[in-house]
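[1] Predicted model, plus sequence, below.
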Amino acid sequence: MANEAIDVMASLTLIMNEETDRLRSREGGRDLAELASAKIRLVGVLESELARLDREKPGWARALDQDGRDQLAAALIALGEASTANAAILERQIDLSIEMMGAVTAEAKRLAGRRASTYGAAGNLAPDFTAPISVNSEF
């Protein structure tokens, strides 16, 4: 009954562990985007499978035999551990990206000169405008 949900949880756990390992080893690239896409798809499949089970057989988890409960518990524990590790490393990656953008902004300001002034439409001076930052030739 819950075998499909358990299989999806196991697949999602493997994807999260692989993504976490690649982020830790700094193996970037397009594979990370594919892993994130697969992770999103599997979360959707898991949500729909659990909703289907709840709709068709309310109380399905309590109706499992002991072996089924053990498998479900093991899958949930593994998924929880993988999710925690994955969330921590993704949060750190986001923090690093924010720090990097701050450093790029500070360097752009430094290169533009601290005392840069620009005339406004009313003829007044506006000091220290931030230089635009270009990433991949786009502002």
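    Received the coordinates, thanks.
[2] alpha carbons only for contacts and neighbour counts from here, please
    Will do.
[3] quick one: the helices in this structure?
    Taking DSSP state H as the criterion, the chain contains helices spanning 3-24, 30-56, 66-112.
[4] could I get those helices as CSV with mean neighbour count and distance to residue 118?
    Shown next, in CSV, are the helices of the chain (neighbours: other Cα atoms under 10 Å; distance: least, Cα to Cα, whole Å):
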stretch, mean neighbour count, distance to residue 118
helix 3-24, 18, 43
helix 30-56, 14, 41
helix 66-112, 14, 12
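[5] Of those, which is nearest residue 130?
    Closest to residue 130 of the helices of the chain is helix 66-112 (Cα to Cα; 6.0 Å).
[6] and here's the other structure:
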Amino acid sequence: MAIELLDLILSMARITEEETDLLLDNAPRQQIDEVVRDKIRLASALDARLAKLERETPGWRETIDTDLRQSLADASQRLATSAKANATALERKIALAEDLIIAIEQDHRKRQGSSSSYYGAGGVMQRTDLPSPIAINTRL
């Protein structure tokens, strides 16, 4: 059972590294989506395996040999490292998308002149900058 756990952890680390590489290489969305589906499937399998081990053999950690324990520790470290790199790549992608949307909105606002003025109840003139309506076509 612990061998299967090791295989799942290593597979999860590999798929996370693959997703990170695709994100950094600006791969097509369809390719990233496939990897994400595999990652979700592996994460579910890993959770299920751990739950089964805990349920069926509560002291399983103490029963594994030293070599397997070290392999599990190494695999877990690899998974943690790949997950951290993946999170960084995802944060960069999200920040880039946000910056791009803001730049498009600012350019649109500049071209269209989306600010307006109105008089308040006390006769004071107020200026407002209305948000520009933007639609992003994600099917390009």
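    Received the coordinates, thanks. The model shown is predicted, which means the values in this text are computed figures rather than measured ones.
[7] before we move on, the earlier item: let's have the helices of the first structure in TSV, adding distance to residue 126 of the first structure.
    Below are the helices of the first structure laid out as TSV (distance: least, Cα to Cα, whole Å):
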stretch	distance to residue 126 of the first structure
helix 3-24	43
helix 30-56	42
helix 66-112	14
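[8] Out of those, which is closest to residue 137 of the first structure?
    helix 66-112 (14.3 Å).
[9] mind checking how far that closest one is from the chain centre?
    The chain centroid and the centroid of helix 66-112 of the first structure are separated by 6 Å under Cα atoms, centre = their mean, to the nearest Å.
[10] One more: stretch 28-41 of the second structure?
    Relative to its chain's centre, stretch 28-41 of the second structure lies at 11 Å (Cα atoms, centre = their mean).
[11] Check stretch 43-52 of the first structure too.
    19 Å.
[12] Stretch 6-22 of the first structure now?
    On Cα atoms, centre = their mean, the centre of stretch 6-22 of the first structure falls 13 Å from that of its chain.
[13] cool, and stretch 63-75 of the second structure?
    Using Cα atoms, centre = their mean, the offset of stretch 63-75 of the second structure from its chain centre is 29 Å.
[14] same deal with stretch 62-79 of the first structure?
    Mean C-alpha position of stretch 62-79 of the first structure versus that of the full chain (Cα atoms, centre = their mean) differs by 27 Å.
[15] Spatially central residue in the second structure, please.
    residue 90 (4.9 Å; Cα atoms, centre = their mean).
[16] Do I have it right that it meets residue 23?
    Yes - between residue 90 of the second structure and residue 23 there is a contact under Cα atoms under 8 Å: 7.3 Å.
[17] For residue 128 of the first structure, which of the helices of the first structure is the nearest?
    Nearest to residue 128 of the first structure among the helices of the first structure is helix 66-112 (8.0 Å), distances taken as Cα to Cα.
[18] by how many degrees do the closest one and helix 3-24 diverge?
    30 degrees (axes from the mean of the first three to the mean of the last three Cα atoms, to 10 degrees).
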